[in-house]
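sequence first, predicted model second:
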Amino acid sequence: MVLFPADSGLWCRRFHPSPDATARLVCFPHAGGSASFYFPVSSELRDRVDVMAVQYPGRQDRRAEPCVEDLGELADAVFAALQGQDDLPLTFFGHSMGALLAFEVACRIERSGLKIERLFVSGRVGPAVVRPERLHILPDDDLLAAMAEMNGTDARLLEDEEILRMALPALRSDLHAVETYRCDPGAGAVLNCPVTVLVGDTDPRTPLDEAREWHAHTSAGFDLEVFPGGHFFLSEQPTAVLALLDAHFAASQAEPE
């Protein structure tokens, strides 16, 4: 086990300080992704939401640190880093690998006696769905081809081979974490908060029937929202996704205490 300091400044990025925020959104990036993926979300919601984006080891300003190849270990580290961040109502948002990680951290938070307002999961099948994928063991060129074929990497990165190859270790590590992950129903895998699932209608990695399997992991409300686009529909439909988040925070703040 790799031990990390429980430092929210190390693990989370705030791109836009929000001194008047009445809620907090914690965002979890996809495999190979970084906190900066959520810069537009932070920019749009900053007037009333404190947006924190998780920064995994092994990328950007944490490139010198070892990557984490175990999702449970990564969830433990993020959970530790979020201690003391419950002074505002917490909402989680995770895309792809980030959806599983957000779920695992949410489980840990609820088991500690704290509350999550809602979990938004995007571009990911239910936690208990096991897919026999082994992308993390592919040779570099084959892995890059697979990412390009399923639109699993930002198109701008695909045009810059040097940057892409620098990102490969983090991508491979993240894929290992996802592909070896197994949901443990005995560890309290049913949340007490509502779950909203976001899916692109042409995403080959997230069939609707398998996305609906998230319903088994909440004892509260469940919603499925389908958007035009593929695996990275978030980048294709930013206005619609942000409107969904904004509606959530508006409704939460309108609820009587």
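Sure, I can see it.

please count neighbours and contacts with C-alpha atoms only from this point.
Noted.

just so I have it, where are all the strands in this structure?
With strands called from DSSP state E, the chain shows them at 12-13, 23-28, 49-54, 90-95, 118-122, 195-200, 222-227.

by contact count, what packs against the fifth one?
Read that as strand 118-122. Judged by 3 or more C-alpha pairs under 8 Å, 6 or more residues apart in numbering; DSSP states H and E, the packing partners of strand 118-122 are strand 90-95, helix 97-111, strand 195-200.

please apply the same query to the fourth one.
Identification of packing neighbours for strand 90-95 by 3+ C-alpha pairs under 8 Å, 6+ apart yields strand 23-28, helix 97-111, strand 118-122.

returning to what we had before: for the strands of the chain, which one sits closest to His215?
Closest approach to His215 among these (C-alpha to C-alpha): strand 222-227, 5.9 Å.

pull out the buried positions in the closest one.
Within strand 222-227, the residues that count as buried by 16 or more other C-alpha atoms under 10 Å are 222, 224, 227.

mind giving me TSV with the strands of the chain and columns for distance to Arg156?
Below are the strands of the chain laid out as TSV (distance: least, C-alpha to C-alpha, whole Å):
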stretch	distance to Arg156
strand 12-13	23
strand 23-28	21
strand 49-54	21
strand 90-95	19
strand 118-122	21
strand 195-200	20
strand 222-227	22
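
put this beside the first:
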Amino acid sequence: MKKPQLFLLHFAGGNCYSFQFMKPLLHDFEVIALELPGRGRRMDEPLLNDFDAAAKDLYRQIIGDITDAPFLIYGHSMGASLALRVTNLLEDAGKRPVAVIVSGNAGPGLERSRMRYLLDRPEFIKELELLGGLPPEIIENEELFGFFEPVLRADFEIAERNNLVSEPPIQSPLYAVMGSMEENVERIDNWMAYTRGRFASEVLEGDHFFIQRHPHRIAGIISSFYHRMYAMPQS
């Protein structure tokens, strides 16, 4: 029997290697880590800075990779927002994920109106330090940071200019996870409005990149939620 496919959608500034810390714990799945252009294995492609274009890019990757095995989607932060749109595109094409797991994001409509991608470099760096996740050796190395900065700015623009407030709910069940110190963590159940399927949520200790502190729990959520939803009859 084929393993279920797990598609991973990275956070701002991430790439196909961003979830390496968790992949050894996901041995029940065929793990497929996606990435947007302009980084990792797609370094030679131009960056995207438009949410719709990014979602369509990920959708095309998934459509090209799915087999007859069941599949699910996991996205963190920017990847969580993209997961919602991508799932709608997949469902419109008759390809419904068994489950969708989102983390580091309280869902559409709750983000403060801000355009961090337009900040000057010192202010942009302050924002990155507040979020965490970017090693100090990158921030403190001017040449190295200069390499990552365009990718980060493009991804922040994707994340901050999304048009998801009026996004229709998906049919797939959804599990939302956030860190206890994240902005809007108390409103995590906002995600409930964006699924017609089963919904569950959980808060784990930590900041925006709490997933790096809880790889076993995140992997456990992905696995257990998938198996629970796969066992249920789908309408």
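Ah, there it is. Worth saying up front: this structure is predicted, and the values here are computed from it rather than measured.

one step back: Gly72 of structure 1: which of the helices and strands packed on strand 118-122 of structure 1 is closest?
Taking C-alpha to C-alpha, helix 97-111 is the member of these nearest to Gly72 of structure 1, at 7.3 Å.

which residues in structure 2 does the closest one align to?
Using TM-score structural alignment, helix 97-111 of structure 1 lines up with residues 78-92 of structure 2.

list the contacts of the matching stretch.
By C-alpha atoms under 8 Å, 6 or more residues apart in numbering, the list of residues contacting stretch 78-92 of structure 2 from outside reads 9-12, 51, 54-56, 58-59, 63, 73-75, 96-97, 100-105, 107-108, 155, 158-159, 162, 164, 167-172.

again, but for stretch 34-47 of structure 2
Contacts for stretch 34-47 of structure 2 (C-alpha under 8 Å, 6+ apart): 7-10, 14-17, 48, 54, 57-58, 61, 151, 154.

going by distance to Leu119 of structure 2, which of the residues you listed wins?
Nearest to Leu119 of structure 2 out of those is Ala154 (C-alpha to C-alpha; 12.3 Å).

related to what we said a few turns ago, out of the helices and strands packed on strand 118-122 of structure 1, the one nearest Arg134 of structure 1 is which?
Arg134 of structure 1 lies closest, by C-alpha to C-alpha, to one member of these: helix 97-111, at 14.5 Å.

give the buried residues for the closest one.
For helix 97-111 of structure 1, using 16+ other C-alpha under 10 Å, the buried residues are 97-110.

next: stretch 58-74 of structure 2.
Judged by neighbour count (16+ other C-alpha under 10 Å), stretch 58-74 of structure 2 contains these buried residues: 58-59, 61-62, 66, 70-74.

and these, which two are furthest apart?
Leu58 and Pro70 (17.8 Å).

hmm, back to that, quick one, which of the strands of structure 1 is nearest to Met150 of structure 1?
Evaluated over the strands of structure 1, closeness to Met150 of structure 1 peaks at strand 195-200, with 12.5 Å, by C-alpha to C-alpha.

what angle do the closest one and strand 118-122 make?
With axes from the mean of the first three to the mean of the last three C-alpha atoms, to 10 degrees defining the directions, strand 195-200 of structure 1 sits at 20 degrees from strand 118-122.

what's strand 195-200 of structure 1 aligned against in structure 2?
Aligned by TM-score structural alignment, strand 195-200 of structure 1 corresponds to residues 174-179 of structure 2.

returning to what we had before: wait, which of the strands of structure 1 is closest to Ser252 of structure 1?
Short answer: strand 23-28, nearest of the strands of structure 1 by C-alpha to C-alpha, at 8.8 Å.

which non-adjacent residue is nearest the aligned partner of Glu30 of structure 2 in structure 1?
Under the alignment (TM-score structural alignment), Glu30 of structure 2 maps onto Asp50 of structure 1. Spatial nearest neighbour of Asp50 of structure 1, chain neighbours left out: Arg24 (4.6 Å); criterion: C-alpha to C-alpha, 6 or more residues apart in numbering.
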